[in-house]
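Colleague: Predicted coordinates and the sequence they were generated for:
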Amino acid sequence: MAKLNFRKKQNTSYEDPSLRAVKSEIIKAYFAEATIEEVEVESRTEAVPEVYTVVAGDTLSGIAAKKGTTVNAIVKSDSRITQENKGRLSIGQKITLPTQSARREKRKKMNFTTVSSGCIRKELYVIVETKNFSGYKLTIKVIQGKEKCLAEVGQFVSVKDEYGNYGYVITATVGNMCESEYINKDEFRDLAVAKIAIDTDDKDKMKEWREALDCVADKKTNLCLQVDAHAVEDQQDLNIIYHGNAEKREVKAQKAGNVWLDVDGEWFKIGKMPCRCYQDLDFEEVSGVFKDASDSKKKAIVEEFNRSYVTKDGSTKKLYEIFELDTCLKRAHFFAQAYVESRSNLSGAFKGESLNYSVSALVSGYPFSCFKKNKSLMKRAYEIGRGPYIYYEEVIKWDPNTNEEITVKKKVEIPSSQRADQKAIANIAYDDNNRSKSFKLGNINEGDGWSFRGRGLLQITGRTNYTNSQRIIDDLIPGSGVQLSIGVDEFSAKEAVFAGLVDWFEKECYRESMKGSSPSHVDAVTAKINVATKSYDDRKKAFLNTKKVFKVDECSSS
């Protein structure tokens, strides 16, 4: 008869013939990359029973759409309606609606793909497959294999966890993904998933790593994984079988049973970053773009891009990682746009866009058509635009020959000394009352045009855009400390960077940017930033420079 003894209560035991010993198993451990896709699913919710009264013009399909259900569901819920008579409704007819309503919604699905190689500092996942071990913890370590490189042979290699902590041991719980938001989370019940990067916060050690990788074959070194469930407190006595696949290979100073090569029984290869992808932005790069900006502004921009934040899911990431500016090609596209939007001295990013428009520009209708289409606003353009300008106005005068009033044109000369009233231009041009339906900005209060004029590296404009940008920031980084939506008069470096990055992220420019570096690819990104702009050529010219600054042609990721 099977007998169960309790370790913490040594005088207590339990016997039962139905008891059987269950052995936990650590089956596989390997590196992987993750992809997240959106899938559309149908969800059902219980509703309070409702009786609907048919009115003139109603159809069953129209009622179903109005109430968030389907025709078939209504037919099933009301016995008086059949497939034969469902098209013959009468005014005043009572219809019992279904208590369950179905709706389509988008959910996220995560998939893991095994990888046999990677590079230092790049995000990876370690997947550990287990059996009968859900809810337990285990430790994961990365081991240097075959030859000395990142560490001595058989020694542990420094890693960074998803929270930004550096060390040599990662602890993960089997089934930890089951608490996530992903629709397929139950598939991970027997998996321990850990997000890591082969990385160190020691600059001298990182330099040693790079130099060491330059000296090994193919500039890549061999690593493997050690997984240990017995190293966790209160799990020392668990009955666990390890299926490590490194038994026939030399893993110095380690017991081979809990050590894994990759899924094909080969060493995992790690190399240097192929370029500056995934690395911090530096001062020289920013200086190569904004050549007329002060050093203090450029340094502040660099610091903000490279600052780390805790995201909504609790992980710690650099700002450029969060907002998808983590490759050479993406950066070349982003900064080409930022150069044109913010100008070479970065004045647009901090103080806001230049609205120093001449009268001639305003009445021409570009970039603001309201001054051309509206006669009263055209008159205002004469008052608030920059001179010089000559126009003719109609005046009424008395004609002594006919003893009647006549209308004549009078020449009016606006002097070159007249300066543009930029605040007035903004408050008129960006007022929703003066904009077509498809170009409204949410500026409904007096002064909104100036308060929410274009600012930041990519010049977000309008109360709605400021508010949406703030919502995205708060959702991704709850503790950012940024408040774009209040419409301050001048941006700080932090606000300028956040405003630019969130615009880039919201419009998914990063997806377009990764398609290539041809002029048509630059135009595609420009269209997402400002489709109506006349500066397409300027942005293509700027990209020729940023492409060199970020060494896109030398980047193996581009």
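Modeller: Sure thing, it's come through. Residues are numbered from 1 along each chain as shown.
Colleague: use CA for all of it now, contacts and neighbours both
Modeller: OK.
Colleague: Might one say that A542 is in contact with V340?
Modeller: Yes - A542 lies in contact with V340 (CA atoms under 8 Å); the separation is 7.4 Å.
Colleague: how far away is the one residue sitting closest to the centre of the chain from T173?
Modeller: In the chain, the residue lying closest to the centroid (CA atoms, centre = their mean) is F323, at 4.4 Å. Separation of F323 from T173 (CA to CA, to the nearest Å): 29 Å.
Colleague: Not counting sequence-adjacent ones, nearest residue to S492?
Modeller: Leaving aside its sequence neighbours, S492 sits nearest to F350 (CA to CA, 6 or more residues apart in numbering; 6.3 Å).
Colleague: take a look at this one as well, against the first:
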Amino acid sequence: MAHRQGLTDLDAKSGASGVDSSVGACVGDCPRCCAKVTEEQMRTIFSSASATKITGVTQAFNSAFEKFELNRCLRKAHFFAQIQQEVGASISVMAEDLHYREAGLLKNFEYFRKHPEEAKLYGKTDEHGADPEAIGNRAYADRNGNGNIESGDGWKYRGRGFIQITGKETYQNVQNQIDARYPGSGIDIMTNLESTLEPKGGMISAMAYWRWKKLNDRADNGDTGEHVDKITDIVNYYTHTRAERRANFDTTKVVFKVAECTNRPK
């Protein structure tokens, strides 16, 4: 009941909060497609985040959403449904820690299935803790543009950010999008990997990833659970949280008034 009350309050206040204030020329006639997001909207989506994080996320998105063409109500709803699942209601942005148990390494990574003795050596057992750096360098070696085990790329380019960017090639492709679409942003995730854990760097790199993977096109296809799943296939194919992402979208499509949008693709 409290959750639905929050949405009702948001809807009642949206006219006064600036949600309908266009920040640029829109395709179509919906005044909300190119409107900046508000802190009210972000508080509804990230219900337990601190005021500082809400402000940071709001400002970061508003600085760049038109550059990455997140300028339709439906695109915003799909984007934030995924981000909400990746960082949680409190916006807890973390790097992949890789503290796997031996059994987890054998289940999740081909390298360790081929080298089970190393799963026991580096994974957590009853005798010792995990060695996450050694795990990352083996699990992600020679994948997604990473070098071999000795290069250290697997650990260096492990998953980070509002959408978990993983692998040197992925980091570089995301940075290429930032450079092309938002020059002067001050964000360089290749030289400052940890910037993906901060509100501005995390949000902008997630938007760049979204544009690079052409997820706006998928978002434009519709507003059913099946459409959410097709985006999840790209963001996190192996996740066990498909139902949660669909539930998130049930919230975000109300937050962004998708049903009222007059600029939905036919």
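Modeller: Great, that's in hand. The structure presented is a predicted model; accordingly, all values stated were derived computationally and were not measured.
Colleague: Work out the TM-score between the chains.
Modeller: TM-score of the superposed chains, computed with TM-score structural alignment, normalised by the length of the second structure, equals 0.79; 241 aligned residues with a CA RMSD of 2.6 Å.
Colleague: picking that back up, how many other residues sit next to the residue nearest to S492 of the first structure?
Modeller: 24 (other CA atoms under 10 Å).
Colleague: ok, back up a step: trace the residue nearest to the centre of the first structure over to the second structure, please.
Modeller: By TM-score structural alignment, F323 of the first structure lines up with F68 in the second structure.
Colleague: What of K137 of the first structure?
Modeller: Using TM-score structural alignment, K137 of the first structure pairs with nothing in the second structure.
Colleague: Who's the closest spatial neighbour of K137 of the first structure, skipping the chain neighbours?
Modeller: Nearest to K137 of the first structure is T173, by CA to CA, 6+ apart, at 4.3 Å.
Colleague: the longest strand in the first structure is where?
Modeller: strand 24-46 (DSSP state E).
Colleague: Following element in sequence after it, please.
Modeller: Downstream of strand 24-46 of the first structure, the next assigned helix or strand under DSSP states H and E is strand 51-53.
Colleague: what range in the second structure matches that following strand?
Modeller: So strand 51-53 of the first structure is aligned with nothing, judged by TM-score structural alignment.
Colleague: my guess is D131 of the second structure meets A119, correct?
Modeller: No - contact between D131 of the second structure and A119 fails when scored by CA under 8 Å: they sit 10.1 Å apart.
Colleague: quick one: which of the two has more around it?
Modeller: Neighbours were counted for D131 of the second structure and for A119 using other CA under 10 Å; A119 has more, 24 against 17.
Colleague: The more buried one corresponds to which position in the first structure?
Modeller: Aligning on TM-score structural alignment places A119 of the second structure opposite M378 in the first structure.
Colleague: Helix, strand, or coil at that match?
Modeller: helix (DSSP: H, G, I helix; E, B strand; the rest coil).
Colleague: Not counting its neighbours along the chain, what's nearest it?
Modeller: Nearest residue to M378 of the first structure, sequence neighbours excluded (CA to CA, 6+ apart): F371, at 4.7 Å.
Colleague: Check I196 of the first structure too.
Modeller: Closest to I196 of the first structure by CA to CA, 6+ apart is D161, at 4.7 Å.
Colleague: Would you check that the one you found makes contact with I198?
Modeller: No - at 9.2 Å, D161 of the first structure does not count as touching I198 under the criterion of CA under 8 Å.
Colleague: hang on, the earlier thing: what residue of the second structure matches up with the residue nearest to I196 of the first structure?
Modeller: Using TM-score structural alignment, D161 of the first structure pairs with nothing in the second structure.
Colleague: which residues does D161 of the first structure contact?
Modeller: D161 of the first structure makes contact with I170, A194, K195, I196, A197, according to CA atoms under 8 Å, 6 or more residues apart in numbering.
Colleague: can you tell me how far it sits from T327 of the first structure?
Modeller: Counting by CA to CA, the gap from D161 of the first structure to T327 of the first structure is 21 Å.
Colleague: Could you count how many residues lie near the counterpart of Q172 of the second structure in the first structure?
Modeller: With TM-score structural alignment as the criterion, the equivalent of Q172 of the second structure in the first structure is T467. For T467 of the first structure, the tally of surrounding residues (other CA under 10 Å) stands at 18.
Colleague: and if you look at I45 of the second structure?
Modeller: Counted with other CA under 10 Å, the burial measure for I45 of the second structure works out to 27 neighbours.
Colleague: Could you do E40 of the second structure as well?
Modeller: 22.
Colleague: element containing the nearest residue to it once chain neighbours are set aside, please.
Modeller: Take E40 of the second structure and drop its neighbours on the chain: the residue closest to it by CA to CA, 6+ apart is L10, 6.6 Å away. Assigned by DSSP H and E, L10 of the second structure belongs to helix 2-17.
Colleague: Next secondary structure after that helix?
Modeller: helix 39-45.
Colleague: quick check: that next one aligns to which part of the first structure?
Modeller: So helix 39-45 of the second structure is aligned with residues 283-289, judged by TM-score structural alignment.
Colleague: Report the mean deviation for that stretch after fitting onto the second structure.
Modeller: Superposing on the second structure and averaging over aligned pairs (mean CA distance after the TM-score superposition for the first structure), stretch 283-289 of the first structure comes out at 1.7 Å.
Colleague: quick revisit: pretty sure the match of A119 of the second structure is touching G365, no?
Modeller: No - shown here, M378 of the first structure and G365 do not form a contact pair, counting by CA under 8 Å, at 9.7 Å.
Colleague: which residues do these two both contact?
Modeller: F371, K372.
Colleague: So which bits of the longest strand of the first structure are buried?
Modeller: S24, E25, I26, I27, K28, A29, Y30, F31, A32, E33 (16 or more other CA atoms under 10 Å).
Colleague: Stretch 36-51 of the second structure now?
Modeller: For stretch 36-51 of the second structure, by 16+ other CA under 10 Å, it's 36-47, 49.
Colleague: can you pull out the helices in the stretch 51-200 of the second structure?
Modeller: Remark: helices assigned in the stretch 51-200 of the second structure by DSSP state H, counting those that start in this stretch are 51-64, 73-87, 102-108, 110-114, 116-122, 132-139, 153-156, 168-181, 199-212.
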